[in-house]
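Peer 1: My questions are about this predicted structure, shown below with the sequence.
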Amino acid sequence: MNSLTARPRPSELTEAADLGASLVIMDSHGRPPDRKNSPLGEFLRSRRASVGPEEVGVTSIRRRRVSGLRREELARLAGVSVDYYTRLEQGRHATASYAVLESIATALLLTPAERAYLHRLAKVPGTIRSPAPQNMRVRPETIALLNALGTTPGVVLGPNLDVLATNAAARRLYGDLDALAAAERNAIHWMLFHPDAERLHGDEWAEVAAEMIGMLRLRAGRALAHPDVRRLVQELGASSAFFRKVWAEQTVSTGSRAIKHFQHPEAGAIELIVESLTVKHAEDQTVVVLMPPPGSPSERSWRAVMARDPHAAR
């Protein structure tokens, strides 16, 4: 078993409880949490600490006690007052305009995924109220689409990367995900804890796993206080040091990886093109399609595998 997914020590369980501190809506006395620990504030602080002054042309004669930009330096780059930025980072400013957020994003050198995440976080002043229920039902039309893919693997993912449906080809690639216990039918859970995950992804395992954790953070966005999201984050953090590390780094990802490489027990080393489709009438669901490049050795190997499976095409 990977050392990063081994069973945690008691001290690690305490650390994991702290992991979800910013996701708690009320403390044990029924009071709101410290707003300095808001998801928006935590994200801004983490990104500010990651930007080297030399990257944005900032010079200073003062000795730096911490890494990254000072608040006053970032405020100057973004064209806002230090007081305004400080209040925004500490959760004491309810709203920020699109233009201001874009200026801050540019000053922080945010990626497109991080920009999207910043805007999602900033839309909510304080805690989340009456979160929408998670849409876990897959429409018959979507199931029909999966089956129509034939020998091409297809998976339906929910808003928290729960595995909602798979076709026969996906089960041939990943194993029977539908047969897993309900709590284990989650793409991140599978990547971190299933014995086949690291073998299947090989050298890309850590990179792909971190990308998936970043996808969860981006998808959750404003819904970080949703009970399902909070529970998932705390459960994964309680059992995986790798998850705790990546989550604490505020990693954000769109999951835009174009090609994934697999070490499949039957097909051998293959590469698959990854495409994601949003489901009509269920925009919080995504159909992920993994297709071997046409005419490639991967396509020939995968077709040979699927030819030995009488249930591949329906």
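Peer 2: Structure received.
Peer 1: only C-alpha atoms for contact and neighbour calcs from this point on.
Peer 2: OK.
Peer 1: Show the contacting residues for Ala197.
Peer 2: 190-191, 205 (CA atoms under 8 Å, 6 or more residues apart in numbering).
Peer 1: separation between it and Leu272?
Peer 2: With distances taken as CA to CA, to the nearest Å, Ala197 is found 16 Å from Leu272.
Peer 1: for comparison:
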Amino acid sequence: MATDAHIGDFLRSRRARIRPADVGLPEYGRRRVQGLRREEVAQLAGVSVDYYVRLEQGRGLSVSDAVLDAVARVLRLDATEREYLYAVARPDRSGAGVPAVQDVRPGLRLLLDSLAGTPAFVLGRRMEVLGWNAPGDAVMGFSRMGPGTPDIPRHCFLDPASRTLYPEWPLVAAECVAFLRLAAARHRDDGELAALVEELSLLSDDFRRLWADHGVTEKTFGVKRLLHRTAGELAFSYETLRTPSDEDTLLVVYTPEPGTGTAERLAALTAGAVGAPPA
């Protein structure tokens, strides 16, 4: 059973985050690496140094749950990082197979359109925007993102306008890359996803730098701050919901706090957009 070669970069990046003192080890002598040494991880995980070295080098191993759990514990991986570790360590269990074509079901389309006055859109596994309602377009400008299916990664890294739209662009960019890295581990046979990563790595220094950080994250919930070209500053609470028919199809809903400036500006912005034809 072959281990993915990229596991080494991920494990090295994670052990670099942890100081020996954080795990009860003394810090003495000159350390050539930042964070924990490989032999220290092996000791704390209860495996031989040779075994851990082979794991980090991506050499063929049949890795047990117990070993992966121990390494995850030592490196203090969160739930998403732990899932990523399993996916790259045992690629045959990571959902291999040509991914199905994603689209917006009629029922989901109806749900989008029923959210009158509330920006909402549907994302695919590559963060392509599969559909949106009129308020979502009024806020995000999906219909202005050029021909073909718009997608968040290309807009974020290749369109200079994104740095104005997102006042917190560095955070948005890091989350975008971390979501793509997790998706790439889950869908190793998705050629279009691999091509997207290759394209952005070639065309964007920022993407290439963030990809090398090996961050992984789910898209869940939070606050999205925008600087709209006509409406000005907007701040939404957002929720990301997985659809029951395809867990890789995500419904994203932006909701303003009632009575805020965002709610007022959104109402004015969408007054002429609600009747517009959605995607």
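Peer 2: Sure thing, it's come through. Keep in mind it's a predicted model, so treat the numbers as computed, not measured.
Peer 1: Can you calculate the TM-score here?
Peer 2: Once superposed, the chains reach a TM-score of 0.90 (TM-score structural alignment, normalised by the length of structure 2), with 277 aligned residues with a CA RMSD of 2.5 Å.
Peer 1: Just give the nearest non-adjacent residue to whichever residue in structure 2 pairs up with Phe193 of structure 1, would you?
Peer 2: Using TM-score structural alignment to pair residues, one finds that Phe193 of structure 1 aligns to Leu158 in structure 2. Beyond its immediate neighbours in the sequence, the residue positioned closest to Leu158 of structure 2 (CA to CA, 6 or more residues apart in numbering) is Ser204, lying 7.1 Å away.
Peer 1: Now which residue in structure 1 aligns to that neighbour?
Peer 2: Residue pairing (TM-score structural alignment): Ser204 of structure 2 is matched to Ser240 of structure 1.
Peer 1: in which helix or strand would I find Pro159 of structure 1?
Peer 2: Applying DSSP states H and E as the criterion places Pro159 of structure 1 outside every helix and strand.
Peer 1: An error on my part: the question was meant for Val163 of structure 1.
Peer 2: Secondary structure from DSSP H and E places Val163 of structure 1 in strand 163-166.
Peer 1: Run the chain-centre distance for whichever helix in structure 1 runs longest.
Peer 2: Longest helix in structure 1 by number of residues, with DSSP state H as the criterion: helix 205-220. With CA atoms, centre = their mean, to the nearest Å as the basis, helix 205-220 of structure 1 stands 3 Å off its chain's centre.
Peer 1: residue range for that helix in structure 2?
Peer 2: Aligning helix 205-220 of structure 1 against structure 2 (TM-score structural alignment) gives residues 169-184.
Peer 1: what about the match of Ser204 of structure 2, distance to Thr106 of structure 1?
Peer 2: Relative to Thr106 of structure 1, Ser240 of structure 1 is positioned 33 Å away (CA to CA).
Peer 1: what about the two, which has more around it?
Peer 2: For Ser240 of structure 1 versus Thr106, the count of surrounding residues by other CA atoms under 10 Å is larger for Ser240: 23 against 14.
Peer 1: The more buried one and His281 of structure 1, how far apart?
Peer 2: Note on Ser240 of structure 1: its distance to His281 of structure 1, by CA to CA, is 35 Å.
Peer 1: for Val289 of structure 1, same thing?
Peer 2: Val289 of structure 1 is 19 Å from His281 of structure 1, by CA to CA.
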